[in-house]
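> here are the coordinates; sequence isn't available:
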């Protein structure tokens, strides 16, 4: 039963990486878009693209935390006691990002709007880095077993954590760029489609480079995970490489729809390979999934709750994403009074 819960948790991690990660990546491109005039068009597309879904995507994160502390309480205690610094930074960044994204649409002065835009973009980079650093710290054995606290600094500021944090940022930027190519094409803006296609190609190459560096670092700092990545978890690793290469080819050839599917597969396989490589450990190499699991009654109740969640909540998510992809949510991303006021002031 603990295995079933662990599989559910891994699937939730994949979903958050694919959907929430793309939202954070859009913030990265907001940060690097340039000045007010040069960056106006890319930022406008970013705002219109993530507006309908940016709040909903964090439901996956809440689900991950609830499942972890309910099903694996001792491991959750160790992780939170050790990683409280990056977790606090990530939580603050999520709140700051959401507030900045909402407020920058309503303020009427250019200066204040730039401040909120900068906070939104910076926090969009900071949050995935912290989550990636936490994953790297867990994989490299910096979280002790038994609900004990580890080093609050070295646990997430170490070579493995820094590389995985950087990989998380680059992968988020890559996913966002691929999605935005498709959105620009749907909007009939060929210039923006080319703009984000170039950035998708660059970020794909950067992700490949960081992943190679990560393998080298893992071989020294996390030998158990590295050995499993090159054996049991090798199939999803190979699938990730092939999908990433296929997405790159399609991006270069101007086929964003197929590239988007392959990009999602590539990123999802990275998360899956990490989960398989750690198995059967929740905290390598001290705490197995079965040893960290809560009593069977708790796990049964949790799986029942997950089943109800799939039946009641998941259809709403599917409907939201379908309406968004079909551009049937006109209330998001439309011009408001603040937009007109800023245009008047700038003119």
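Perfect, thanks for sending it. These figures come from a predicted structure and were not determined experimentally.
> going forward, measure contacts and count neighbours with C-alpha atoms only.
Will do.
> need the helices for the stretch 201-347 of the chain, in chain order.
223-229, 234-253, 256-278, 289-292, 296-312, 314-325, 337-346 (DSSP state H, counting those that start in this stretch).
> Run the chain-centre distance for the last one.
Between the mean C-alpha point of helix 337-346 and the mean C-alpha point of its chain there is a distance of 33 Å (C-alpha atoms, centre = their mean, to the nearest Å).
> Same question for the second one.
Relative to the chain's own centre, helix 234-253 is displaced by 19 Å; criterion: C-alpha atoms, centre = their mean.
> related to what we said a few turns ago, for the helices of the stretch 201-347 of the chain, give me a markdown table that also has distance to residue 21.
Output for the helices of the stretch 201-347 of the chain, formatted as a markdown table (distance: least, C-alpha to C-alpha, whole Å):
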| stretch | distance to residue 21 |
| --- | --- |
| helix 223-229 | 23 |
| helix 234-253 | 16 |
| helix 256-278 | 10 |
| helix 289-292 | 26 |
| helix 296-312 | 21 |
| helix 314-325 | 15 |
| helix 337-346 | 27 |
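> this is the comparison structure:
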């Protein structure tokens, strides 16, 4: 296998992990903003408890994607960072404001008005950042970023300020919110809180389906090459089928209160969506002018990166396992007990 294929696959896998972990944290911020009803305070406390200990570690996957893109595929990195420097900068600001606000809110006085303001900043940034991230992905896939002789010729606003990137951004927001709600049904131990997030998961799952159709409809004009990849590529139809099965299983698990099934199925749904996007875009890194093979760095550099990744993963995965084991085992056990109680009912 060519090293650029391996590194491209690692970037897709890292994006999947970022969506499953960091994306769910963004979704938690969405539900923090939309907390309502008599248990509004308890909803926010559960969200803070769940994402608090380990949420910053989830950004390691996005950092890995950026480093690999910069090192292994420098022409693609240059095209994306130049054409999309405005939404990329806004996204990074959103991540910084979100992290700072979450920390200040967590350690500030609970009765202080400023604590509520920090909570609003955290929630608002959690909504804006995933929309921008989705718009960046939509712009890369749209074919509106044009590169001639290594120079971006399409401007700094036209590629991402159009209907298709906006639809993808809203789709990403809804998908992260759905994933977070499903996770929170597993994390909550009080039946009333479980029901709160179960309802939110069902509603947001319906919004995900609607926005998926809207994004596909927008792709006919906004991203024709991706639309062809979604419909004509031989591997995409099996992916569509398995994605549909996963989505159906997630709804079935939520409806019948089999929350562990819903969590597994929702994670599979998100994974398959991202793999389907990557398959439909192949062989392009930036549609339509930058390909995986054309943007690859020197073969010696690529081979060295593959070896470095192998050594790095030996160190990274045990560390992350220990982190999740130490800070997540207690909550996971409680969540399983809570889900099991509902299943018995």
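Looks like it arrived, so ask away. Remember, it's a predicted structure, so these values are computed and weren't measured experimentally.
> Next up, the contacts around residue 176 of structure 1.
Listed by C-alpha atoms under 8 Å, 6 or more residues apart in numbering, the contact set of residue 176 of structure 1 reads 21, 22, 23, 24, 25, 26.
> Then residue 157 of structure 2?
When contacts are counted by C-alpha under 8 Å, 6+ apart, residue 157 of structure 2 touches 83, 84, 86.
> who wins for neighbours among these?
With neighbours taken as other C-alpha atoms under 10 Å, the top of the contacts of residue 157 of structure 2 is residue 83, carrying 27 neighbours.
> pretty sure that one contacts residue 161?
No. With contact defined as C-alpha atoms under 8 Å, residue 83 of structure 2 does not count as touching residue 161 (11.7 Å).
> quick one on the thing from earlier: out of the helices of the stretch 201-347 of structure 1, indicate the one that is most buried.
Of the helices of the stretch 201-347 of structure 1, the one with the most neighbours on average (mean count of other C-alpha atoms under 10 Å) is helix 256-278, at a mean of 22.
> Show me how far it is from its chain's centre.
Chain-centre distance of helix 256-278 of structure 1: 12 Å, with C-alpha atoms, centre = their mean.
> for it, packing partners?
Applying 3 or more C-alpha pairs under 8 Å, 6 or more residues apart in numbering; DSSP states H and E, one finds that helix 256-278 of structure 1 makes contact with helix 2-15, helix 159-186, helix 223-229, helix 234-253.
> still on that earlier bit, and residue 7 of structure 1, which of the helices of the stretch 201-347 of structure 1 is closest to it?
Smallest distance to residue 7 of structure 1 across these (C-alpha to C-alpha): 8.9 Å, for helix 256-278.
> State the span of structure 2 onto which that closest one is aligned.
Under the alignment (TM-score structural alignment), helix 256-278 of structure 1 falls on residues 259-281 in structure 2.
> Average offset of the matching stretch relative to structure 1?
Mean deviation of stretch 259-281 of structure 2 relative to structure 1 after superposition (mean C-alpha distance after the TM-score superposition for structure 1): 0.5 Å.
> what residues are up against residue 146 of structure 1?
Under the criterion of C-alpha under 8 Å, 6+ apart, the neighbours of residue 146 of structure 1 are 74, 75, 78.
> May I ask you to confirm that the second one belongs to a helix?
I take that to be residue 75 of structure 1. Yes. Residue state for residue 75 of structure 1 (DSSP: H, G, I helix; E, B strand; the rest coil) corresponds to a helix.
> shouldn't it be in contact with residue 283?
Yes. The criterion here is C-alpha under 8 Å, and residue 75 of structure 1 meets it with residue 283 at 7.3 Å.
> where do the contact lists of the two overlap?
Shared contacts of residue 75 of structure 1 and residue 283, counting by C-alpha under 8 Å, 6+ apart, come down to residue 145.
> picking that back up, and the contacts of residue 157 of structure 2 as CSV, adding distance to residue 270 of structure 2?
Formatted as CSV, these follow (distance: C-alpha to C-alpha, whole Å):
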residue, distance to residue 270 of structure 2
83, 27
84, 24
86, 27
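> Filter these down to the ones in helices?
When DSSP state H is applied, these are split such that 83, 86 fall in helices.
> how near is the counterpart of residue 302 of structure 2 in structure 1 to residue 68 of structure 1?
Using TM-score structural alignment, the partner of residue 302 of structure 2 in structure 1 is residue 299. Separation of residue 299 of structure 1 from residue 68 of structure 1 (C-alpha to C-alpha, to the nearest Å): 11 Å.
> Also residue 254 of structure 1?
Here residue 254 of structure 1 is placed at a distance of 41 Å from residue 68 of structure 1 (C-alpha to C-alpha).
> about what we covered before: by neighbour count, which of the contacts of residue 176 of structure 1 wins?
Highest count within those by other C-alpha under 10 Å belongs to residue 24, 32 neighbours.
> What's the match for that residue in structure 2?
Match for residue 24 of structure 1 (TM-score structural alignment): residue 26.
> ok, residue 180 of structure 1 touching residue 193?
Yes. At 7.3 Å, residue 180 of structure 1 and residue 193 qualify as touching, with contact defined as C-alpha under 8 Å.
> Stretch 71-82 of structure 1 corresponds to what range in structure 2?
The alignment of stretch 71-82 of structure 1 onto structure 2 (TM-score structural alignment) covers residues 72-83.
> Give me the buried positions along the matching stretch.
For stretch 72-83 of structure 2, the neighbour count (16 or more other C-alpha atoms under 10 Å) marks 72, 73, 74, 75, 76, 77, 78, 79, 80, 82, 83 as buried.
> Repeat that for stretch 84-103 of structure 1.
84-87, 90, 93-94, 96-98, 100-101, 103.
> Next: stretch 212-219 of structure 1.
Within stretch 212-219 of structure 1, the residues that count as buried by 16+ other C-alpha under 10 Å are 214, 215, 217, 218.
> mind listing what the closest residue to residue 272 of structure 2 other than its chain neighbours touches?
What sits nearest to residue 272 of structure 2 in space, not counting adjacent residues and going by C-alpha to C-alpha, 6 or more residues apart in numbering, is residue 243, at 5.8 Å. Listed by C-alpha under 8 Å, 6+ apart, the contact partners of residue 243 of structure 2 are 268, 269, 272, 273.
> cool, now which of those residues survive the switch to structure 1?
Counting by both residues aligned by TM-score structural alignment, their matches' C-alpha atoms under 8 Å, the contacts of residue 243 of structure 2 that remain in contact in structure 1 are 268, 269, 272, 273.
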